[in-house]
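Peer 1: Sequence and predicted model, in that order:
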Amino acid sequence: MRQVVLDTETTGLEPSQGHRIIEIGCVELVDRKLTGRHYHQYINPEREVDAGAMEVHGITNEFLADKPLFHQINQAFLDFIDGAELIIHNAPFDVGFIDHEFKLLKKSLGKVTDYCSVVDSLVMARQKHPGQRNSLDALCSRYEVDNSARDLHGALLDAEILADVYLLMTGGQTNLLLAGESTQDNSGRAQQSIKRLAKKRPALKVIAADNEELAAHEIRLQEIDKASDGNNRWR
């Protein structure tokens, strides 16, 4: 299975008010493992960034002035996500903006769902943790994911963090470590460095349950069956 964890930054909150995407960050998972492949692009939105949005992500109009327009990067972006299952936190927001960008092209590309399936990790988190805070920062705290480098929102860094959270939230393991160090890209803007564990590290030892443990597990399942009137989700 190929999955792409995606995040965007925008000029404001509503595409219906003319707001546009200014940054896209994606990381790739194959069979629930980070591959090291990613897509990252800043985009000139051809309009001003709202002051409130700038306070969230820190991306200025001056920084975006020499960046490519969306129609110049749309094919590379689409090539990266095509056929994947997208993992997005609060998916309607990001998908709505991408659909809007597709619609603005001279030859409309249709909608994201024409190319990808979409999983909303926010909906998943609310189902798993009802009545609790389920922002990305809250999930980082709950699953002990280090987000200390996240002073401002950034699409690639947030996608990296969400990949970590998603794997932990869905019972998987992750090889993503975030360092507090930062480097600079060729534009001079600070970028958070990412350190990963070696791909050739020894495999984790798998210890199967023995007969006594399986029998105890079955007894527990029967107790849950009885208490839940047959609505046992572990069957």
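Peer 2: All right, it came through fine.
Peer 1: C-alpha only now, for contacts and for neighbours.
Peer 2: Will do.
Peer 1: residues contacting residue 159?
Peer 2: Counting by C-alpha atoms under 8 Å, 6 or more residues apart in numbering, residue 159 makes contact with 5-7, 25-27.
Peer 1: element containing it?
Peer 2: Assessed by DSSP states H and E, residue 159 sits inside helix 155-169.
Peer 1: that older thread, report the two of the contacts of residue 159 separated the most.
Peer 2: For the contacts of residue 159, the maximum inter-member distance is 9.4 Å, found between 7 and 27 (C-alpha to C-alpha).
Peer 1: residues shared between the contacts of these two?
Peer 2: Residues touching both residue 7 and residue 27 (C-alpha under 8 Å, 6+ apart) are 156, 159.
Peer 1: From the opening residue of stretch 77-90 to its closing one, how far?
Peer 2: 20 Å (C-alpha to C-alpha, to the nearest Å).
Peer 1: likewise stretch 148-162?
Peer 2: With C-alpha to C-alpha applied, stretch 148-162 spans 14 Å between its terminal residues.
Peer 1: Run the chain-centre distance for the longest helix seen in the chain.
Peer 2: Longest helix in the chain by number of residues (criterion: DSSP state H): helix 211-227. How far helix 211-227 lies from its chain's middle: 36 Å, per C-alpha atoms, centre = their mean, to the nearest Å.
Peer 1: For residue 31, give its distance to residue 163.
Peer 2: According to C-alpha to C-alpha, residue 31 and residue 163 sit 13 Å apart.
Peer 1: can you pull out the helices in this structure?
Peer 2: Counting by DSSP H, the helices of the chain are 51-57, 61-64, 70-81, 91-104, 121-128, 136-142, 155-169, 211-227.
Peer 1: give me the number of residues near residue 1?
Peer 2: 9 (other C-alpha atoms under 10 Å).
Peer 1: wait, it sits on residue 31?
Peer 2: Yes. Applying C-alpha atoms under 8 Å, one finds residue 1 in contact with residue 31, separated by 5.0 Å.
Peer 1: shouldn't residue 26 be in contact with residue 38?
Peer 2: Yes. Residue 26 is in contact with residue 38 according to C-alpha under 8 Å; the separation is 5.4 Å.
Peer 1: out of these two, which sits in the more crowded spot?
Peer 2: For the pair residue 26 and residue 38, the greater number of neighbours falls to residue 26 (29 against 18), based on other C-alpha under 10 Å.
Peer 1: how far away is the residue lying farthest from the centre of the chain from residue 218?
Peer 2: In the chain, counting by C-alpha atoms, centre = their mean, residue 212 sits farthest out from the average C-alpha position, at 40.4 Å. Look at residue 212 and residue 218: by C-alpha to C-alpha, they are 10 Å apart.
Peer 1: another structure for you, compare them:
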Amino acid sequence: MREIVFDTETTGLNPRNGDRLVEIGCVELVNRCETGRTFHAWFNPDRDMPAEAEAVHGLSARFLSDKPRFHEGAADFLAFIGDAPLIAHNATFDFGFLNAELEECGHPQVCMTRMIDTLAIARTRHPGAKHSLDALCSRYGIDRSHRVKHGALLDAQLLAQLYVELMGGRQIGLMLPAEESGADAAPVGMRDVVPVTVRPMRSFTASPEELARHAAFVAKLVDPLWSTVDA
């Protein structure tokens, strides 16, 4: 099963108010494992960058001024995601900006039925807890020490790890890929287990010598209790 984890950075909170998408990062998963394939792009929004937005992701209008417009990279992005489900944190936000940009440049919008929202999953799994990406990475022990500011590809990579944990962790994919499977193949995660030596079953049946010693001992008993019991 192929899935795409993605994240966006924007100039603000509402595409209907003129805010634009300025960065997108995608990570490919197959059977909930990262394949190493990614997609990343910055886009020139053709507008100023509000200071509060720049403080979050560090992308200035000057930095973005020589980057392509979204319509110039839309075809490559659509080719990368194909028809796979799309996973994002607070996904309605990212879908809103993505579909606004696609609509603006004449491409069909991405159907909302493809959306998987890790924020909604986290709220179900951990009601009452903090559900930010940072808080959830801390909960699941995902290293985010290199995350100084928001970045679309970095956040997508962190989210890919978080998504796997939210869906049950690495144990969901213990079997080897088909081309590696075989009679001698060991499940992933079991190949480093130290083999255990199985000892042969011990026999507890008395030997003839033990039976003879027991009979000799019983013969020495004087008026044993069982001799007074009626047959």
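Peer 2: Sure, I can see it. Keep in mind that this is a model prediction, so the values were computed, not measured.
Peer 1: thinking again about what came up before, residue 31 and residue 163 of structure 1 - which one has more neighbours?
Peer 2: residue 163 (28 against 10).
Peer 1: Spatially nearest residue to the counterpart of that one in structure 2 (excluding sequence neighbours)?
Peer 2: In structure 2, the residue matched to residue 163 of structure 1 (TM-score structural alignment) is residue 160. Leaving aside its chain neighbours, residue 160 of structure 2 sits nearest to residue 5 (5.9 Å; criterion: C-alpha to C-alpha, 6 or more residues apart in numbering).
Peer 1: same thing with residue 10 of structure 2?
Peer 2: Spatial nearest neighbour of residue 10 of structure 2, excluding adjacent residues (C-alpha to C-alpha, 6+ apart): residue 21 at 4.3 Å.
Peer 1: and if you look at residue 120 of structure 2?
Peer 2: residue 90 (7.5 Å).
Peer 1: Check the burial of that neighbour by counting its neighbours.
Peer 2: Number of residues near residue 90 of structure 2 (other C-alpha under 10 Å) recorded here: 17.
Peer 1: ok, now how distant is it from residue 28 of structure 2?
Peer 2: Applying C-alpha to C-alpha, the value for residue 90 of structure 2 to residue 28 of structure 2 is 19 Å.
Peer 1: Residue 116 is in contact with the residue nearest to residue 120 of structure 2, correct?
Peer 2: No. Taking C-alpha under 8 Å as the definition, residue 90 of structure 2 is not a contact partner of residue 116, at 9.2 Å.
Peer 1: What's the separation between the residue nearest the centre of structure 2 and residue 124 of structure 2?
Peer 2: Centroid-nearest residue in structure 2: residue 164, 1.7 Å away (criterion: C-alpha atoms, centre = their mean). Shown here: residue 164 of structure 2 relative to residue 124 of structure 2, a distance of 15 Å by C-alpha to C-alpha.
Peer 1: With adjacent residues omitted, what lies nearest to residue 25 of structure 2?
Peer 2: Excluding the flanking residues, the one nearest residue 25 of structure 2 by C-alpha to C-alpha, 6+ apart is residue 153, at 4.0 Å.
Peer 1: what sits against that neighbour?
Peer 2: Here residue 153 of structure 2 is in contact with 6-7, 24-27, 39-40 (criterion: C-alpha under 8 Å, 6+ apart).
Peer 1: make it 7 Å
Peer 2: The contact partners of residue 153 of structure 2, taken as C-alpha atoms under 7 Å, 6 or more residues apart in numbering, are 7, 24-26, 40.
Peer 1: next one: residue 102 of structure 1
Peer 2: Going by C-alpha under 7 Å, 6+ apart, residue 102 of structure 1 touches 108-111.
Peer 1: Make a PyMOL selection of the buried ones in those residues.
Peer 2: Under the burial definition 16 or more other C-alpha atoms under 10 Å, those of the contacts of residue 102 of structure 1 that qualify are selected in PyMOL by:
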select buried, resi 109+111
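Peer 1: Of the contacts of residue 102 of structure 1, which is the nearest to residue 77 of structure 1?
Peer 2: In terms of C-alpha to C-alpha, no member of these lies closer to residue 77 of structure 1 than residue 109, at 11.9 Å.
Peer 1: Just tell me what that closest one corresponds to in structure 2.
Peer 2: Looking across to structure 2 (by TM-score structural alignment), residue 109 of structure 1 lines up with residue 107.
Peer 1: Now do the same contact list for its match.
Peer 2: Residue 107 of structure 2 neighbours (C-alpha under 7 Å, 6+ apart): none.
Peer 1: separation between it and residue 148 of structure 2?
Peer 2: Taking C-alpha to C-alpha, one finds residue 107 of structure 2 at 34 Å from residue 148 of structure 2.
Peer 1: got it, and residue 123 of structure 2?
Peer 2: From residue 123 of structure 2 to residue 148 of structure 2 the distance is 25 Å (C-alpha to C-alpha).
Peer 1: Could you check which of these two is surrounded by more residues?
Peer 2: Using other C-alpha under 10 Å, the more surrounded residue of residue 123 of structure 2 and residue 148 is residue 123, with 13 against 10.
Peer 1: per the alignment, the more buried one corresponds to what in structure 1?
Peer 2: Match for residue 123 of structure 2 (TM-score structural alignment): residue 126.
Peer 1: Spatially nearest residue to that match (excluding sequence neighbours)?
Peer 2: With sequence-adjacent residues excluded and distances taken as C-alpha to C-alpha, 6+ apart, residue 126 of structure 1 is closest to residue 134, at 6.5 Å.
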